[in-house]
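J.: all I have is the shape, not the residue letters:
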C-alpha cells in the first residue's frame, strides 16, 4: 500500500537466463565443469588426507620415539636432550592434561610460528615430560602438494572442457543441420536431405544423431514419393476430365431452353471450374509456374477485381502504389479472396489497398480456427460447416509464387473474416493516396 505521491511498486519480473544458456553446448559445458570440479575435489581431498596422515604419522612416530628416549633419561637421572623438558613452555594444555592423567599422546601445534609435533607423557609430581619435533618440512610438503593438486586440477578441467566442447559442438552442429533440413521440409522443400555420411554404409555403427538423420531422410523420401504420386494423380484426373467435360458442355448448349437445361449447364460449368482449379493446383504443387513480372498499379487492378465479382463490394484506396509483380496472378489471388468472402461471408464486403498491403474483409462468421492456425486445406469441412473448396488454397499458392505473404485472421471484437495480402515492395517513390 502506498501513500499519496508515493511511486507505485513495479511488479518483480521473474529471473530469466540468457537465451544462449538453453543450448546443448552450454548445458554440456556446465555439466562437464561441475563433474570435473567434483571429481578433482574428491581426488584432491583423498590425496591430501592420505599424504597428510602419512606425513603426520611419521612425525608422531619420531616424536614418540624421542619421548621414549627422554623418559629413559629422566628416569635414569640424566640430562634431557634439547627439545625435551618437564612442562616446557608452549606445551598445549590439552596434551599436558592428558599426560598428567597418566597417558601418552601427540599433538600438532605451533611454537614460535613454526609447525611442531608435540609428544608428552606422565612424570612424577603431577607433571608432564614432553618433546617437540620440527614439522615445518612436512607442512611445506603438504602445501606444495595442495598447490600441485590445484594446478593440475585446473589444467585437467580446462583440457576436459576443450575436448568436451569440441565433441559436443560436433554433435550439436549435426543436430542443427538436421533441424535446418526438417524446417526446409516443413515449408515444402521435399528435396532437402541431411545426407549424413555415417548413414551411407549400412555395416558401419551409427550413433543416435546419424539414426535420427537417416530416419528424417527416409521420411522425406517417403513423403515426397507420396505427394508426387498424389500430384500426378490429381493432374491426370483433371486432364482426363477436360475432354469429356468439353463434350458435355457442348452437348448441354444444344439442349432446348428451359429450367432443366439451365441446371445442367450450371452444374457442367461448376465441374469445368473445379477441373481447371485442380489443374492449377497441380501446377502449383509441381512448382512449374513461371512469374511474368511487370510494373502494376494496384488501384486499377483492384477495380477490375471488384467489377469482375459482379457484386456490391466496397473498394477503398488508402494509398496507391506501383509494384513489380505478376498482375495476372495477383488479380487471381484477389479474385479468389473476394469470391470466398462473397460466398462464405456476409455483406458488407470490402477490399482495401493501403500501399503494398491489400485487405479483404467481410462480416460473416469468420474463418474456422483450423484455417487461421494452419492455413487453408483442400475440401476440408469443420463439423457441419461447408468447406472452403479450393479458392483459398489457390490464392495462397499464387501468392507464394509472386513472393507475397497471405495471412488469414478473424476481426477483433466483431464478426468477420480478414485476409491480408502483403506484397514485396521496396521503392516507395511514386506512391499516391486517394479515397474512393
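T.: Everything's here; your move. Keep in mind that this is a model prediction, so the values were computed, not measured.

J.: contacts and neighbour counts: CA atoms only from here.
T.: Fine.

J.: show me what the host helix or strand of residue 315 is packed against.
T.: Per DSSP states H and E: residue 315 is located in strand 313-319. Secondary-structure packing of strand 313-319 (3 or more CA pairs under 8 Å, 6 or more residues apart in numbering; DSSP states H and E): helix 298-309, strand 349-354.

J.: just the helices in the stretch 251-400 of the chain please.
T.: All helices of the stretch 251-400 of the chain, identified by DSSP state H, counting those that start in this stretch, fall at 259-285, 298-309, 327-344, 369-374, 391-401.

J.: now the next helix or strand after the last one: buried residues?
T.: So that's helix 391-401. Downstream of helix 391-401, the first helix or strand assigned by DSSP H and E is strand 405-410. Within strand 405-410, the residues scored as buried using 16 or more other CA atoms under 10 Å are 406, 407, 408, 409, 410.

J.: comparison target, given below:
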C-alpha cells in the first residue's frame, strides 16, 4: 500500500472541510435568497390582485391580465376563495415559480392573477454563479493553506526523525530540538524535547556503564598480568599448560573489554594515512591466517589507520577460523574487503541486530572466544569512518558467512 505523507493528509482534510462548509453556506444563502424573493413576489402579487379588484368593482373592466373564475386556478386557492379569504399560492416547477393570487368578489366570482416574475428570479442565477466562484476560491485557498501547514509540520517531523536516527546511530551530540529549528512552539517541539531528554538519560546511563566496565577491566589488568607471569613459572606438564592457557585467555578477555570500553566512549581518533589496500591485505593475511586465500580483483588507495584496519581484519579472520569452516577466502575489490568462510553462516540475530558483546553465535557456531571480536571490529570500523556489513551465502552457492568492509577512498 503506498505511503501517504502527513502533508497530503492535512491537505485533503482541510480541502474536504472547506468544500463541506462552502457547500452548506451556499445552500443556506441560495435557499434564503429564494425564500425572500418568493415572499416579495407574494406581496407584490397580493397588491396587484387587490388593485385589479378595485378597478373591476368600480368600472367592470379586468386589468393586469386578471381573470374571472380561471379554470386553472389551483384547488387550494379555490377553497380559500369559497371561505371568503384573500390568498396567494406558489407553483414551483423547477424554474421561476408561478405566483397566483385570488380574491373573492361580491357577486360570488373569483378574481385571480398569475405571474412568473422572471426578471426577479434571474438575479438568483447570478447569485448562484457568485456562490460557485466563491466556494471554489475557498476550497482552493483552504487546500493551499493545508499544503503549507502540512508541509511545515511534515518537514519538522522528518527532521526530528532524521535527528533521532542519528542519535540511535551513536551521534550523542545531536539534538532533535536544534535539528527541527524554527520558533514554533507546538507538539513537535514538545516531542523533540522529550526525545532529547531521553537521549541524554540513555547517554548518561551508557557512559556510567562504560566507566564501570573500564574501571573493572583496568583493575583486573595488574592481577591478571601477575597470574600470567606466575603461570609461566610453573614446572612443565599438562596442568601447567592448562593454567597458562586459561590465564592467557583471561588476559585477552580483559584487554578486549578495555578496548570495547574505549570504543564505546566515542573518544577514539584514527591516525589516517594513504594505504594501498591490496598489498596491505596480502601482507596482513599472510601473517595472521596463512591458510586463507587472498584475491585482489581491483586495487585501490584508501584513507585509513593501518593499525586499526589490521585489528579489524585480524578479528574477521579469527572469527571465520573459529566459527566457520575452511576454505577462508579474502577478496579485495577496490575499497571493498570481503572475508568469507564456508561454515553455517552468521546467526539470524546478528544479521538483524548486529554484533553484540559476549554473544558467540548459535549452537552450530559455538566454540572458543567471548563474542567480542566482531564487536571490536564494528567499533574500530566506526572510528575509521568505514562500513562493515554481514550476510550469509545461500546453500546453493556454497553457503558460509561473509563480512564486507567498505573503506573510504584516498
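T.: In hand now; what should we look at? Bear in mind the structure is a predicted one, so any value in this text is a computation, not a measurement.

J.: and the TM-score between them?
T.: Overlay of the two chains. TM-score (TM-score structural alignment, normalised by the length of the second structure): 0.83; 389 aligned residues with a CA RMSD of 3.3 Å.

J.: circling back to that earlier point, what range in the second structure matches the strand holding residue 315 of the first structure?
T.: Residues 292-298 of the second structure are matched to strand 313-319 of the first structure when aligned by TM-score structural alignment.

J.: got the contact list for that stretch?
T.: The contact list for stretch 292-298 of the second structure (CA atoms under 8 Å, 6 or more residues apart in numbering) reads 278, 281-282, 285-286, 327-334.

J.: mind doing that once more with 6 Å?
T.: Contact with stretch 292-298 of the second structure is made by 328, 329, 330, 331, 332, 333, 334, as judged by CA atoms under 6 Å, 6 or more residues apart in numbering.

J.: picking up where we left off before, okay, buried residues for the strand holding residue 315 of the first structure please.
T.: Buried residues in strand 313-319 of the first structure, counted by 16+ other CA under 10 Å: 313, 315, 316, 317, 318, 319.

J.: how about the nearest residue to the fourth one, chain neighbours excluded?
T.: Leaving aside its chain neighbours, residue 317 of the first structure sits nearest to residue 353 (4.9 Å; criterion: CA to CA, 6 or more residues apart in numbering).

J.: sorry, back to before: wait, which of the helices of the stretch 251-400 of the first structure is closest to residue 61 of the first structure?
T.: Each of the helices of the stretch 251-400 of the first structure has some distance to residue 61 of the first structure by CA to CA; the shortest is helix 369-374, at 82.6 Å.

J.: for that closest one, the distance to its chain's centre please.
T.: Remark: helix 369-374 of the first structure is offset 24 Å from the chain centroid, using CA atoms, centre = their mean, to the nearest Å.

J.: quick one: it to the second structure mean distance?
T.: Following the fit onto the second structure, the mean deviation recorded for helix 369-374 of the first structure is 0.9 Å by mean CA distance after the TM-score superposition for the first structure.

J.: where's residue 112 of the second structure, which helix or strand?
T.: Applying DSSP H and E, one finds residue 112 of the second structure within strand 110-115.

J.: as a markdown table, the helices and strands packed on strand 313-319 of the first structure with distance to residue 263 of the first structure and mean neighbour count would be great.
T.: As requested, these are exported to a markdown table (distance: least, CA to CA, whole Å; neighbours: other CA atoms under 10 Å):
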| stretch | distance to residue 263 of the first structure | mean neighbour count |
| --- | --- | --- |
| helix 298-309 | 21 | 17 |
| strand 349-354 | 28 | 21 |
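
J.: would you list the ones you listed in JSON lines and tack on distance to residue 93 of the first structure?
T.: Converted to JSON lines, these look like this (distance: least, CA to CA, whole Å):
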{"stretch": "helix 298-309", "distance to residue 93 of the first structure": "102"}
{"stretch": "strand 349-354", "distance to residue 93 of the first structure": "95"}
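
J.: nearest to residue 154 of the first structure, out of the ones you listed?
T.: strand 349-354 (63.7 Å).

J.: the closest one packs against which elements?
T.: Using 3 or more CA pairs under 6 Å, 6 or more residues apart in numbering; DSSP states H and E, the elements in contact with strand 349-354 of the first structure are strand 313-319, strand 357-361.

J.: specify the stretch among those that is closest to residue 334 of the first structure.
T.: Using CA to CA, those put strand 357-361 closest to residue 334 of the first structure, at 8.0 Å.

J.: what residues in the second structure pair up with that closest one?
T.: Strand 357-361 of the first structure covers residues 336-340 of the second structure once aligned (TM-score structural alignment).

J.: mean per-residue distance, that stretch to the first structure?
T.: Averaged out, stretch 336-340 of the second structure is 1.1 Å away (mean CA distance after the TM-score superposition for the first structure).
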